[in-house]
Every structure is written in structure tokens, then in C-alpha cells.
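> for reference, the sequence and a predicted model appear below.
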Amino acid sequence: MTEFMFSLSALCRDSRARRGLAAVLLGCVGLVLPLAAAQAERIKDLASFTGVRENQLIGYGLVVGLDGSGDQVRQTPFTQQSLTNMLSQLGVTVPQGTNMQVKNVAAVMVTTRLPAFAQPGQSLDVVVSSMGNAKSLRGGTLLMTPLKGANGQVYALAQGNLLVGGAGASQGGASVQVNQLNGGIVPDGAIVERGVPTTYAQNGMVRLELNTNDFAVAQNVVSALNRRFGGQTATALNGRTIELRAPTDPQGQLAFLSQVENLNVTLPPARARVVINARTGSVVMNRTVMIDEAAIAYGNLSVTISPQQQVSQPTTPFGGGQTVVTNNTQIEMRSDNGSLKRVSTSANLADVVRALNALGATPQDLLSILQNLKSAGALRADLEVI
């Protein structure tokens, strides 16, 4: 049994320990001061103005100029159909029933985001992703592709050479690949053809939406705004939305919103939360997480399955009979002796991490340990599994 705690009185009786304790306390003071200063954040990092938002755009197009790594037409008939339609629009008639064996063309989906206040002529980066069985889009060129919004209207046109961050090679049945080859970007590949009207102020009233729903943060933001601009400039409607009284003239309104965005607000301690990704085995927790005193028992169980094949042949070539292959599977199970270990009450994240690391637990073990601690009421945090 291992106990993760020490006696302060025992440390004080030893001069060397006293000097070490003083160094630890000074280090803790130096650690607390930056953390306290980091709690003041700008409003632009905490919230956004209602109406100032991006819009998703999507389009379907073709990538040409591939080095034999495009779609296989027999397995992706929509690529051939798209190519036929494009050629017909360019005045090229393809006879009916023609089976085009084109390996340098790939059907792709093109996506981008239309930012707020975007004007016609502005350039946007686009993301190109293969939707067929193309092996690689490296070296390809995206043909003119209309990008539409949720209402079906065209807001931008995309075209240009692809930039693929991956690389690969194959020879004699062996292959090697680095990163993804079936996707890439076209820098400044889309040109905005139509803007979206952005309205963020109505009758001099502007709404500020917090990124998270927190009444304490909303109250601190309202207090900071009223101290800076006076009167009843800001009013909290709920834990997320804050209403502001802004100047009515455009120039004064722009200056006011700029000052609002850069105003620092002191934040209250964040809500304790532990996020577990069950697929990757990662565990992330913020610094307000605490663990009450608890006892944990865990042990590792490993199972090894080894399939083997035994071949039985005739004793002589002329003895008749046939060769018989039988499967023989061996199963081995090993279980380490589990031990009951005590975890003391933790004061901060450093103590939590130190206690869990002292258990020798892997990230996969932590998934079960934290879930069980939450069920037992020893974990003072919200547990979120994604």
C-alpha cells in the first residue's frame, strides 16, 4: 500500500527539508501569480457579436491532370457522367455508349467558408477532397466549380492548382505513403461572386453572445463594460447573451465595438471538467479538478491466442491417403496481482496528475479509473466521454 501524502511536521524537524519546503513554496508562489494574471481575457476571446458569422459553401467538381492516379471509371460512373456533361457544355459531343477509360480525372467535393462582410472579388482558400477511388490528387488542377450556400445560390467560383501535403510511392507490390493524398487545398482558389448582408446592430442595440453558457462570466462582462463606458451600457439577458447600447452613427459604432472587443475581463475559476476520448485513450482535465480521498484497486489481464497449423502426411509416397491440415490454438492468460492503493485528497491539477501517475496507470487504465471515481463520488468534476 502506497500513500501519496507527507507529514508537514516531519519536514519542519529537518533543516534540509525546511529549505526544500521553502523552495517548493516559492515555486508555488511563482506558479500562482502567472495563473492569476492569465485569468484576465479579452472579450473578443470570450464572445462574438450576433450576426457576424461565417457561412458554409460546398460544390462538386473535377480535378484533371493526374498522373494515372484518378478515378476508375467502371467503379465510379458519376465521374464519367460529369466529364461528359462538362465536355458537352464546352461544345464537345461524346457519342452515346462511349466507354471512356480516363485515369487522369477525379471527382471531388470542394468546401470553403464565406466570412462575414465578404465582398465580390475577394479570394478564399478552398479544400478539395476526393469522393471516388482516386489514389492521389497530387499534381491535379481543379476545374471551375460553383460553390453554393444552404439556399442553393452560387456565392463563389473555385479553380486552380491543388497543393497536396502528402507523398507516396509504390513498386513491386510494396508502397509507402506520408500523410493524406486524397485531399488538398487551393490557396486563394475561390473568388467571391456574391456577398451576404451582415446586420449586427438594430436601432443602436448590439448583442454579444458568449462562447459558453456561464452566468458568472456574463455578470463579469457586464460589470466590466459598465465600468468602462458608464451607465447601463450592458445588460445580461441570460447566461449567454448580453445586450449593448451602441452609438447610432457608423463611425462611432465601429470605434465602440473595437473598444468592447479589446476590453479585459477577469474570469471566475472554470468549472471542473474531465474529457475522455474513448477512441484514442486521451484524458484531458482542467486545473480545477480535484479528487477526494479514495482507494483504487486495479490489475492487468492479458490474453494471448496463438493459432498453429499441424500437417499430417502419409508415411510413404505409395501408402495412399492424403495430407491433412489441422488447426491447433493455444490460449494463454496472465493476470498481475492487483493492489489496493490509497489516493489522498488533491488540492490542484498537479496533485491529481501526480497521484494518478504514481499509480502507474496507462491512459487506457485512466479511462476506467476516472469513471469509477466519478461513480463513487470521489471525482469533483464533470466527466465527459466523447
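Right, received. Where do you want to start?

> use CA for all of it now, contacts and neighbours both
Will do.

> which element is residue 354 on?
Residue 354 belongs to helix 349-358 when assigned by DSSP states H and E.

> show residues contacting the helix or strand following that helix.
Toward the C-terminus, helix 349-358 is succeeded by helix 363-375 as the next helix or strand (DSSP H and E). By CA atoms under 8 Å, 6 or more residues apart in numbering, the residues outside helix 363-375 that reach it are 276, 278, 281-283, 294, 296, 356, 379-381, 383.

> for comparison:
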Amino acid sequence: MTIFQHSINIFKILILAFIVSVPTTSYAERIKDLASIQGVRENQLLGYGLVVGLDNSGDLTTQTPFTVQSVVSMLTQMGVSLPPNITLQLKNVAAVMVTAMLPPFARPGQTIDVTVSSMGNAKSLRGGTLLMTPLKGADGQVYAMSQGNLLVGGVGAAIGNAKVQVNHLGVGRIPGGATIERSVPTVLGQGDFIHLELKSMDFTTATRLVAAINSNLSPSTEIAAALDGRTIQVRAPIGTARVAFVSQIENLQVDPSRGRARVIVNARTGTVAMNQMVTLQNFAISHGNLTVVIDSDITVSQPNPLSDGKTVQTEKNTIDIKSDEGRLVMLDKGVSLGEVVKALNSIGATPQDLLAILQAMKSAGALRAELDII
């Protein structure tokens, strides 16, 4: 082999390596983003507590008696006795509800964030401190204890009848404000199997997910099978090796199936959203606006000087009717989403007009999509 031929071969190898290394456009997604492991979930926690140290922005005790009852009960537990007929006038205390999410595999001693929300008529929780509050689960057991200074992302001021407020002052957050006291047993699969649950039911995506697992992790034997359009059963190793096995599954790439053609219409705001699968059949549509303007003008008739006439007020009404030109637009079968939007905009359709237009298109059988009105 000559030096020239050897150089040509090296050049070919470099070109091939460059082509292989260039990333190609792919619409595949990780299984981690499409499905979750059955049994690995968060749990909601809830508690009732008191926020103190407010700057005269707490609950009005005459309207929220439960705040006073909570303070009296707390002071009694601390050995403070109050006269029987005394009426507390508190301005720096607010009754709140404390919520948090207990993540899976959480262990005692770890901290989680909590959200503190006013349940009375407190004006602001800014600058307050949450007193020790037990957080319970759905079974009534205490799983965390919360306490700390609130972080409120708003500000407000008021004087007389003038009031200025930025953002919401009745909700605050305490980063790492709760310490876990009890863990929730989380089982990573049952027996020899783990189960993947798709976030959206789709038979095609479930089939492709099964094929990806079998081809990448066990080409010789099938370890994954779809039980239905949402649940996939996977045979997994037992013990500590199961964690690494789940990690491999989560990072596999799957090309998900395109969802059903859907059009979402918000009747209150006029918002219309369509996915890329929406298509149309052959149809024609006409759109025009009719505007009626009624103008009322009051004029004064003044008599001539030195006459016996009287000043008279007269009302002059004007009615003007304007009708925009109705244009007929023809749309062909199978047009894409972009062409649908372009055609509707060409006839001057506003979001409110689209509500009626889409309903008429669906009734006529021209809209090949599910029409959901929320």
C-alpha cells in the first residue's frame, strides 16, 4: 500500500467518524419523562399552627375566635393560666394552615419545604414566625414537625383609604422548614417485578416502551410486557442491583406516540389551543360582524331675548348600523395546524369568534379533533 492510499483511507475514517459524531434530530424522550415507578410517590402533609410576631397585621380576634382559642390552649400547655373572663385582643397572631409534600424514600432527620397559608383575616404574614406545628398524613400520624421564619414574596402599605399591595401577602414559605420524624415505607416493586406507569394512557407508547426495554436490556429474552395501555410489567433483579437496573430503564430513549387530535377552548377567557394533529375536511366558512351604535345627544333650545319663550332641552338619538363584509373562505382537506390558524386569521376571527366557529366546524363534521370546552 502506497503512502497516498494510506492517507486516503485515514481521511475516509475521519470523515466517517465525523458523520457518526454529528447529532441527528430526534424526537425521542427518556422513559423517566414518560412514566413513573409504581409505588414511588409523594405524600401530602397538613397541619394547623400559629404565626406570631406580625406587625399589627394578624387576625381580628373578634371575627376569628379559633385564633384566641389556639393561643389560650398553647399558653395552658406551657403552664400559663389566664383569668376566666378575660378577652384577649391579639394583633400580632394569625391562624394558619401548613402544607408540605413528603418525598419518597425520605428518612427521619431530613428537611422539607413547607407552605404557610392564612386561614383567618390576617392582612399580612410578612415578618412572622411559625410556631412548632406537627404535620400529619392522611392516616392521622405525625410525619414531620415544622417551625421557622416565613418568607413572603410581597409587600404592602395602607394609610386611611389608600392601599398599595404587591403580590400576595397571605401565603408564605419556609425553605427547609420541616424536619421529618417518621418515614413512609416505599416498596420498589413487588417480588420479581417492577411496574412502570405511563403518565398518559397510550397503547402505542406502551408498546414502544416495551420494545425499547427488551431490545436494550435483554435481547435474548423478553423481560417487559404491557399489561394495558398504561402499565408495563418488568422483571427486575432482587436486592441492591434493582436500583441500578431502574436507572438504566429511566435513561432509555423512546419515541412516544403522537396524542389524539384535540382542541381546547376556554369559554371564559377566549383561549384556544390546538395540537399538531388537528386537521380539517373540505368546507367553506363565512364570517362577518354586525355592529349597532346608539348615540344619545342632549341639546338646549334657547329663546330669543325679550320674548316669552322658555328654555327647552331636547334629546337627539342616532342609530348607526355597520356590517363588515362577510368573506367566504374555502379550506381543503387535510390542512395542517398552521394553515388552520392562518385561514381563521384571514377572515378576521378573534378568539371569541373562534369559540362559535370551532363549534360549528365540529357540528358540521369538518373538524377532525376532539373539542374540549373548559
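Nice, I can see it. What you see is a predicted model, and the numbers here were worked out from it, not measured in a lab.

> let me see the TM-score of these two.
Once superposed, chain against chain, the TM-score is 0.82 (TM-score structural alignment, normalised by the length of the second structure); 331 aligned residues with a CA RMSD of 2.5 Å.

> hmm, back to that, nearest to residue 175 of the first structure, of the contacts of helix 363-375 of the first structure?
Lowest distance from residue 175 of the first structure to these (CA to CA) belongs to residue 281, with 29.2 Å.

> now which residue in the second structure aligns to the closest one?
Taking TM-score structural alignment for the superposition, residue 281 of the first structure sits opposite residue 270 in the second structure.

> same check on residue 53 of the first structure?
Looks like residue 53 of the first structure aligns to residue 41 there (TM-score structural alignment).

> element containing that match, please.
Secondary structure (DSSP H and E) places residue 41 of the second structure outside all helices and strands.

> that one is in contact with residue 106, isn't it?
No - with contact defined as CA atoms under 8 Å, residue 41 of the second structure does not count as touching residue 106 (10.9 Å).

> more neighbours, these two?
Neighbour count, other CA atoms under 10 Å: between residue 41 of the second structure and residue 106, residue 106 has more, with 18 against 12.

> wait, that one sits on residue 184?
Yes - between residue 106 of the second structure and residue 184 there is a contact under CA under 8 Å: 7.4 Å.

> tell me the contacts of the residue mapped onto residue 238 of the first structure from the second structure?
Aligned by TM-score structural alignment, residue 238 of the first structure pairs with residue 228 of the second structure. For residue 228 of the second structure, the contacting residues are 203, 206, by CA under 8 Å, 6+ apart.

> state the distance from residue 228 of the second structure to residue 205 of the second structure.
Per CA to CA, to the nearest Å, residue 228 of the second structure is found 11 Å from residue 205 of the second structure.

> repeat for residue 94 of the second structure
Remark: distance between residue 94 of the second structure and residue 205 of the second structure (CA to CA) = 50 Å.

> out of these two, which sits in the more crowded spot?
Neighbours were counted for residue 94 of the second structure and for residue 205 using other CA under 10 Å; residue 94 has more, 33 against 21.

> quick check: that one touching residue 53?
No - taking CA under 8 Å as the definition, residue 94 of the second structure is not a contact partner of residue 53, at 9.3 Å.

> start and end of stretch 275-293 of the second structure, how far apart?
39 Å.

> buried stuff in it?
Within stretch 275-293 of the second structure, the residues scored as buried using 16 or more other CA atoms under 10 Å are 278-281, 285, 287.

> ok, these vs residue 30 of the second structure, which is closest?
residue 278 (25.6 Å).

> residue contacts, that closest one?
Neighbouring residues of residue 278 of the second structure by CA under 8 Å, 6+ apart: 261-263, 336-337, 367-369.

> which one of those residues is nearest residue 8 of the second structure?
Ranked by distance to residue 8 of the second structure (CA to CA), the contacts of residue 278 of the second structure are led by residue 336 at 47.7 Å.

> translate the closest one into the numbering of the first structure.
Checking TM-score structural alignment: residue 336 of the second structure goes with residue 348.

> returning to that earlier point: next one: the match of residue 53 of the first structure from residue 102 of the second structure, what distance?
For residue 41 of the second structure, the distance to residue 102 of the second structure equals 9 Å [CA to CA].

> what is the equivalent residue in the first structure for residue 345 of the second structure?
Checking TM-score structural alignment: residue 345 of the second structure goes with residue 357.

> same thing with residue 136 of the second structure?
In the first structure, residue 136 of the second structure lands on residue 148 (TM-score structural alignment).

> ok, and the closest non-adjacent residue to its match?
With sequence-adjacent residues excluded and distances taken as CA to CA, 6 or more residues apart in numbering, residue 148 of the first structure is closest to residue 154, at 4.3 Å.

> many thanks, I have nothing further to ask.
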